[in-house]
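Q: Here you go, sequence then predicted model.
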Amino acid sequence: MSMDKNTKTVLKLGGVVVLMGSLAYASVPFYDWFCRVTGFGGITQEADAGADEVLDQYITVKFDASKARDMMWDFKPVQHEMRLKIGETGLAFYEAHNPTSRPIAGQASYNVAPYEAGGFFSKIDCFCFTEQVLQPGETVQMPVTFFVDPELVEDRDAKYVKEITLSYTFYEIDLPEDTAALTDTVKAVETNENPSSNEG
């Protein structure tokens, strides 16, 4: 009898462990989805087109740039702030430069501050939607097209926001397969053309 109780207890505990593990695994994509839908944590929204209306009220958008510790690019906003009407479509640029002698791929993460404005900051197009690859010595200007949703002025907390900061952080990622293969080919050709470089 006690064996049956012990077995049941073990099975119940095993079920709890499996359930908790499943919830932990699912929580990451769920949290990401939740943040994107609600703007929680400063996550911005995505839109196919501009706002349906433009209000006669202005808001200031500031632009910030940072890099992960091991990211070798130079990265900065071209403009530091922009004043535009709520609902008006804005176009801003960030500049990236690869000062190294090798191609580097990067992906940008982003958020806005204050957090309560995240659900009302919509990006129509952004360099952060895709990975970026810069060749050695290459400099590019990368656009972001956005607007502040007029519904912001109706929100209990966000309606008091007069200034929004859009921040991007670039991280180095693995090169796309085609770029990596091309880089390896170039290295092989250069090595064959300069065999003396391999001599000790």
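A: Cool, got the structure. Numbering: from 1, shown residues only.
Q: Please count neighbours and contacts with C-alpha atoms only from this point.
A: Will do.
Q: what about the longest helix in this structure?
A: Looking across the chain with DSSP state H, the single longest helix is helix 2-38.
Q: Of all residues in this protein, which one is nearest the centre?
A: Centroid-nearest residue in the chain, with CA atoms, centre = their mean: S109, separated by 2.2 Å.
Q: Isn't that one up against E131?
A: No. Between S109 and E131 there is no contact under CA atoms under 8 Å: 10.6 Å.
Q: sorry, back to before: quick one: buried residues of the longest helix of the chain?
A: Residues 35-36, 38 are the ones in helix 2-38 that count as buried (16 or more other CA atoms under 10 Å).
Q: Packing partners of whichever helix or strand comes after it?
A: Heading C-terminal from helix 2-38, the first helix or strand you meet, by DSSP states H and E, is strand 45-46. Judged by 3 or more CA pairs under 8 Å, 6 or more residues apart in numbering; DSSP states H and E, strand 45-46 is in contact with strand 121-126.
Q: I'd like the distance from the strand it packs on to the chain centre, please.
A: Counting by CA atoms, centre = their mean, to the nearest Å, strand 121-126 is centred 12 Å from the centre of its parent chain.
Q: same question, stretch 168-177
A: Centre-to-centre, stretch 168-177 and its host chain are 11 Å apart (CA atoms, centre = their mean).
Q: ok, and here's another one to check against it:
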Amino acid sequence: MSTASRNRRTVLACSAAVIAMTGLSFAAVPLYNLFCKVTGFAGTPMVGTAATGKTSERIVSVAFDANVAPALGWRFEAEKTEIRAQVGVTQTVFYKITNTSSRPMTGIATYNVQPNQSGAYFVKIQCFCFTETTLQPGETLEAPVVFYIDPEIELNRELASLKSITLSYTYFPSKNGQPVAETKGDGNQSKL
């Protein structure tokens, strides 16, 4: 094999590696999000369509935390700050979101569950998270979260003494379905 032929193969291999790495870098965030949703990693609740039908006698306190980024002129709170949930039984809790600013504002909520290990067993059936919401000045929206704690939690020895879970949401200003780090004043166009 000639030197030119080896050089051409090396250039092609390096080019293919660069293209593959670039593609993977763009796919990393969606793939990580998918991994977290499938496994419950990092406190990411599982997503389900209905409860399993199995229940347990175990009761777990579920606390609801509601936060708003400083740049978003909204008030955000859960109807109840805590409930006692029977494992396997579907629960519904409402959050109230109010635009307290003088302009229409758009926000998007992110969430997590603490402790992290419980995320694999906290199954959301319905949620307002990752859905862009626009509220007019003074407008209020009530949004439900429907969930259950998977009875499979009983098989996890590390969580045998778990007595409470916290579901935490944070609303951020958003643009095109993505959270925005900062805005100029009271609801003006977002800076990216």
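A: Happy to help now that I have it. In this text the structure is predicted, and so the values were computed from the model without any measurement.
Q: residues contacting the equivalent of G88 of structure 2 over in structure 1?
A: Aligned by TM-score structural alignment, G88 of structure 2 pairs with G87 of structure 1. Residues in contact with G87 of structure 1 (CA atoms under 8 Å, 6 or more residues apart in numbering) are 50-55, 147-150.
Q: Can you show me the strands along structure 2?
A: 46-47, 59-68, 74-78, 82-86, 91-99, 105-114, 122-126, 133-135, 140-149, 164-175, 178-179, 182-183, 190-191 (DSSP state E).
Q: Columns distance to R157 of structure 2 on top of the ones you listed, output as JSON lines?
A: Output for the strands of structure 2, formatted as JSON lines (distance: least, CA to CA, whole Å):
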{"stretch": "strand 46-47", "distance to R157 of structure 2": "19"}
{"stretch": "strand 59-68", "distance to R157 of structure 2": "15"}
{"stretch": "strand 74-78", "distance to R157 of structure 2": "31"}
{"stretch": "strand 82-86", "distance to R157 of structure 2": "18"}
{"stretch": "strand 91-99", "distance to R157 of structure 2": "24"}
{"stretch": "strand 105-114", "distance to R157 of structure 2": "17"}
{"stretch": "strand 122-126", "distance to R157 of structure 2": "16"}
{"stretch": "strand 133-135", "distance to R157 of structure 2": "40"}
{"stretch": "strand 140-149", "distance to R157 of structure 2": "16"}
{"stretch": "strand 164-175", "distance to R157 of structure 2": "15"}
{"stretch": "strand 178-179", "distance to R157 of structure 2": "37"}
{"stretch": "strand 182-183", "distance to R157 of structure 2": "42"}
{"stretch": "strand 190-191", "distance to R157 of structure 2": "46"}
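Q: Tell me which of those strands sits nearest to S5 of structure 2.
A: Ranking the strands of structure 2 by proximity to S5 of structure 2 (CA to CA) places strand 178-179 first, at 47.1 Å.
Q: just checking, what packs against that closest one?
A: Judged by 3+ CA pairs under 8 Å, 6+ apart, the packing partners of strand 178-179 of structure 2 are strand 105-114.
Q: This completes my enquiry, with thanks.
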